[in-house]
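Student: Sequence and predicted structure below; questions after.
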Amino acid sequence: MTKLTQSLIRLHEVQRRTGYSKAWIYRLISQKRFPQSVKIGTRSIAFIESEINEWINQRIAESRGETA
C-alpha cells in the first residue's frame, strides 16, 4: 500500500504565492472559488499545498486561454 505524502502550508505562504491579501483569500474561500483551509490547531489553519498549486496552475491556464 502506497502512502501519499501531502504537505500543508500556512496562510502567509499562500499569500506570498498568490499575491492576494488575507481578506481576499477568505472572500474567495467563502465564495467557494479557492481551496478550503484545514484546521490544524485551536487557532491555526493551513492549506494543502497540492491544492494551492493546482489552483495557481488553473489561473495561469485560464489567463492564457488554455482549457484545464
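Tutor: Cool, the structure landed.

Student: contacts and neighbour counts: CA atoms only from here.
Tutor: Fine.

Student: Can you classify the spatially most central residue of the chain by secondary structure?
Tutor: What sits nearest the mean C-alpha location of the chain, by CA atoms, centre = their mean, is I52, with 3.1 Å. Per DSSP: H, G, I helix; E, B strand; the rest coil, the local secondary structure of I52 is helix.

Student: With Y20 instead?
Tutor: Y20 falls in the coil class when you classify it by three-state DSSP.

Student: Please tell me how far it sits from E51.
Tutor: 16 Å (CA to CA, to the nearest Å).

Student: more crowded one of these two?
Tutor: E51 (16 against 13; other CA atoms under 10 Å).

Student: Chain neighbours aside, what residue packs nearest to L11?
Tutor: A46 (6.1 Å; CA to CA, 6 or more residues apart in numbering).

Student: put this beside the first:
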Amino acid sequence: MRFIKLKTVMQKTSLGHSSIYKFIAEGTFPKQVSLGAKSVAWLESEVDDWIEEKVRGRG
C-alpha cells in the first residue's frame, strides 16, 4: 500500500481539490487518511479503484 498526497490525487483523477472534497462529502470518493495534525493522504489503491469504476461505468 502507498499513500499519495492531494496533488497526486488531482493529477491521477484530473479533478480539482474542491471537486475531490465534494465527492468525499457525497460518499462517492475515497476518504483521506490522517497522517498527523495537519497532514492527510489517500491510499493509491483506493483512488485507482475509483478511476477503474469510472471507466467501467462509461458505457
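Tutor: Yep, it's here. Keep in mind it's a predicted model, so treat the numbers as computed, not measured.

Student: Return the residue of the second structure aligned against the residue nearest to the centre of the first structure.
Tutor: Under the alignment (TM-score structural alignment), I52 of the first structure pairs with V47 in the second structure.

Student: Just give the closest residue to its match, not the sequence neighbours.
Tutor: Sequence neighbours aside, P30 is the residue nearest to V47 of the second structure in space, at 6.6 Å (criterion: CA to CA, 6+ apart).

Student: Counterpart of that neighbour over in the first structure?
Tutor: Under the pairing rule here (TM-score structural alignment), the equivalent of P30 of the second structure within the first structure is P35.

Student: and stretch 42-55 of the second structure, how far from the first structure on average?
Tutor: By mean CA distance after the TM-score superposition for the first structure, the fitted stretch 42-55 of the second structure averages 0.4 Å away from its aligned residues in the first structure.

Student: can you map out the strands along the first structure?
Tutor: 8-9, 38-41, 44-48 (DSSP state E).

Student: Next, the buried residues of the longest one.
Tutor: By that I understand strand 44-48 of the first structure. Under the neighbour-count criterion of 16 or more other CA atoms under 10 Å, strand 44-48 of the first structure has 46-48 buried.

Student: Turn the strands of the first structure into TSV, columns for distance to W24 of the first structure.
Tutor: Below are these laid out as TSV (distance: least, CA to CA, whole Å):
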stretch	distance to W24 of the first structure
strand 8-9	17
strand 38-41	17
strand 44-48	15
